[in-house]
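Asks: attaching a predicted model along with its sequence, questions to come.
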Amino acid sequence: MKINKLKLFTRNLNEQKEFYKFILELELLEETTDSFSVKVGESILTFVLGDDNTFYHFAFNIPSFQITESYEWIKQKIDTLTYEGKDIIRFDSWNAEALYFYDADKNLVEFIARKNLNLVSQEKFSKENILYISEIGIPTLDISKVFNTLNNESGLEIYDGDFESFCAIGNETGLFIVMNYLVKKWMPTMEEGKPSPFEIVFDNSHGEIFTLIYKNEEIKIIKDVR
């Protein structure tokens, strides 16, 4: 799975634009009076002014062996979020390491280095090493319903987890992180997730492109028939 575009909502449009343009140093692709878009490597991230959202969790893949370098880069700009006193968190079952930080909206943003992908860079870590959007969280009360919709309409499979508390759907280049928000909380802050609307354009690794709209805990998927 590959996430091509992700549209989120914000109450603080100007602050978010400043964060992504000047803190993460991402290229500003487009802006209007009520939205802006930045280039996240191979993906596009858009924020639209709105007040229906609480907060989001999403992740960016970085080179597989540069988590320490990414920490040194980001900590010069903002504080990272710790878990059990650690700035860099290991996920042994995923063969990955990650760090987390807040953006201007207090969204939970993650850099994750997935060693299985063997994404190698010899360059010093910079914005160019923020490769693409690789995760978006979906807080819900019905994980099985979300999975069945994704599986039936786009063919995505379970990467990890179950229908009780947490289920990662897709693969290491793109995942929907589906969480029962009454059972499980977001790492590393252990905040309770709440459903927030978003739109995403993704492909399922078989050349098929889909737009997914999530609102009021309901999913609508539209297949690109071009």
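Replies: That came through fine.
Asks: from here on, just use CA atoms for contacts and neighbour counts.
Replies: Fine.
Asks: go through this structure and flag its longest helix.
Replies: Once the chain is assigned using DSSP state H, the helix that runs over the most residues is helix 143-154.
Asks: show me what that helix is packed up against.
Replies: Judged by 3 or more C-alpha pairs under 8 Å, 6 or more residues apart in numbering; DSSP states H and E, helix 143-154 is in contact with strand 166-171, strand 174-180, strand 218-223.
Asks: would you mind giving the ones you listed as a markdown table with mean neighbour count added?
Replies: Rendered in a markdown table, the data for these read as follows (neighbours: other C-alpha atoms under 10 Å):
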| stretch | mean neighbour count |
| --- | --- |
| strand 166-171 | 22 |
| strand 174-180 | 24 |
| strand 218-223 | 14 |
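Asks: and those: which comes nearest Asp34?
Replies: Nearest to Asp34, of all those, is strand 218-223, at 23.9 Å by C-alpha to C-alpha.
Asks: ok, structure two:
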Amino acid sequence: MSISFHHVLLETATAVVPELAMFYSGTLGLRPVPAETGNVAVAVGETTLEFRPGHGRPFYHYALLVPGDRFDAAYRWAVGRLALLPDVRTGAKVFDFEHWDAQALYFHDPADNIGELIAHRGIGESGVTGRFQPDELLGLSEVGIVGDPPLLAEALAETFALPVWSGSVTEEGRLGFIGEKARTLILARAGRPWLPTGRPAEAHPVEVVLAGVVDGDIQLDSGGSVRRVSLPHPS
């Protein structure tokens, strides 16, 4: 069963909401969509990404999915818009994940969220050539959830039948990748460093609505939930 991220809601400091609106709709060129009063939301392919004012200055890790044959074009597009985050060991700004047959780059948004563009070869390939356009993004590919990975993995398996497809939820210091290749919930313990900056993961409220899974609702200890949405069938 193929899954996807239908809607992802993250919290942010109230003061940076206007900057986030300019960044996502201006810098990245994503289409604004209606949102709750005071929130900011944009369409990212199949996903609505929304931010609402919260307490403190929460931060998250997420990834946007690039068609598998468009990473080079997306990289050139990103270089002109973003300050790419380098690998702290090598200085490289392109990350090759050979075991996933994927490439990625990282950046910060105005809320200091660690954003990523990732392309998995063979997934969502379009055959398009020329300059990359933001409407080519397929949706969110990854959303980080910080908590107790074994308990979260057990709940996701029991509720949605989502497996651990990569990594580990039991080995200390590792991440657990839940779902399927290119559409993944990343489970991390608080304090586990995120690529590429090494900033320790923090638990903050996040609401994730999935499509392509059975009905269910998991309440997260950090606040928020993971649940399923029923989408209408095309007529």
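Replies: Thanks, I have the structure now. If you're wondering where the values come from, they're calculated on a predicted model, not measured in any experiment.
Asks: quick test: name the residue nearest the centre of structure 2.
Replies: By C-alpha atoms, centre = their mean, structure 2 has its centre lying nearest to Tyr62, at 2.7 Å.
Asks: give me the contacts around stretch 97-114 of structure 1.
Replies: Applying C-alpha atoms under 8 Å, 6 or more residues apart in numbering, the external contacts of stretch 97-114 of structure 1 come out as 10-12, 15-16, 19, 55-67, 70-71, 78-82, 87-91, 94-96, 130, 172, 188.
Asks: could you give the residue range in structure 2 aligned to the longest helix of structure 1?
Replies: Using TM-score structural alignment, the residues of structure 2 aligned to helix 143-154 of structure 1 are 149-160.
Asks: what residues of the matching stretch count as buried?
Replies: With burial defined by 16 or more other C-alpha atoms under 10 Å, the residues of stretch 149-160 of structure 2 counted as buried are 149-150, 152-156, 159-160.
Asks: what's the longest strand belonging to structure 2 packed up against?
Replies: Longest strand in structure 2 by number of residues (criterion: DSSP state E): strand 4-13. Contact analysis of strand 4-13 of structure 2 by 3+ C-alpha pairs under 8 Å, 6+ apart lists strand 47-54, strand 139-146, strand 206-211 as its packing neighbours.
Asks: how about 10 Å then?
Replies: Strand 4-13 of structure 2 makes packing contacts with strand 40-44, strand 47-54, strand 139-146, strand 183-188, strand 206-211, strand 224-228 when contacts are defined by 3 or more C-alpha pairs under 10 Å, 6 or more residues apart in numbering; DSSP states H and E.
Asks: so the fourth one versus strand 139-146, what angle?
Replies: Translated: strand 183-188 of structure 2. Counting by axes from the mean of the first three to the mean of the last three C-alpha atoms, to 10 degrees, strand 183-188 of structure 2 points 20 degrees away from the direction of strand 139-146.
Asks: equivalent analysis for the fifth one, please.
Replies: Orientation check (the same axes, to 10 degrees): strand 206-211 of structure 2 against strand 139-146 gives 140 degrees.
Asks: burial measure for the closest residue to Lys115 of structure 1 other than its chain neighbours, as a count.
Replies: For Lys115 of structure 1, the nearest residue in space outside its immediate sequence neighbours is Ser64; the separation is 4.7 Å by C-alpha to C-alpha, 6 or more residues apart in numbering. Using other C-alpha atoms under 10 Å, Ser64 of structure 1 has 19 neighbouring residues.
Asks: counterpart of Ser64 of structure 1 over in structure 2?
Replies: With TM-score structural alignment as the criterion, Ser64 of structure 1 lines up with Gly68 in structure 2.
Asks: was I right to think that match contacts Gly122?
Replies: Yes. Contact status for Gly68 of structure 2 versus Gly122: in contact at 5.4 Å, counting by C-alpha atoms under 10 Å.
Asks: what is in contact with these two at once?
Replies: The contact sets of Gly68 of structure 2 and Gly122 overlap at 101-102 (C-alpha atoms under 10 Å, 6 or more residues apart in numbering).
Asks: I'd like to know how far the aligned residue in structure 2 for Val40 of structure 1 sits from Leu138 of structure 2.
Replies: In structure 2, the residue equivalent to Val40 of structure 1 is Val44, according to TM-score structural alignment. As for Val44 of structure 2, its distance to Leu138 of structure 2 is 7 Å (criterion: C-alpha to C-alpha, to the nearest Å).
Asks: and if you look at Pro150 of structure 2?
Replies: Shown here: Pro150 of structure 2 relative to Leu138 of structure 2, a distance of 29 Å by C-alpha to C-alpha.
Asks: how close does Pro149 of structure 2 get to Leu28 of structure 2?
Replies: Taking C-alpha to C-alpha as the criterion, Pro149 of structure 2 is separated from Leu28 of structure 2 by 32 Å.
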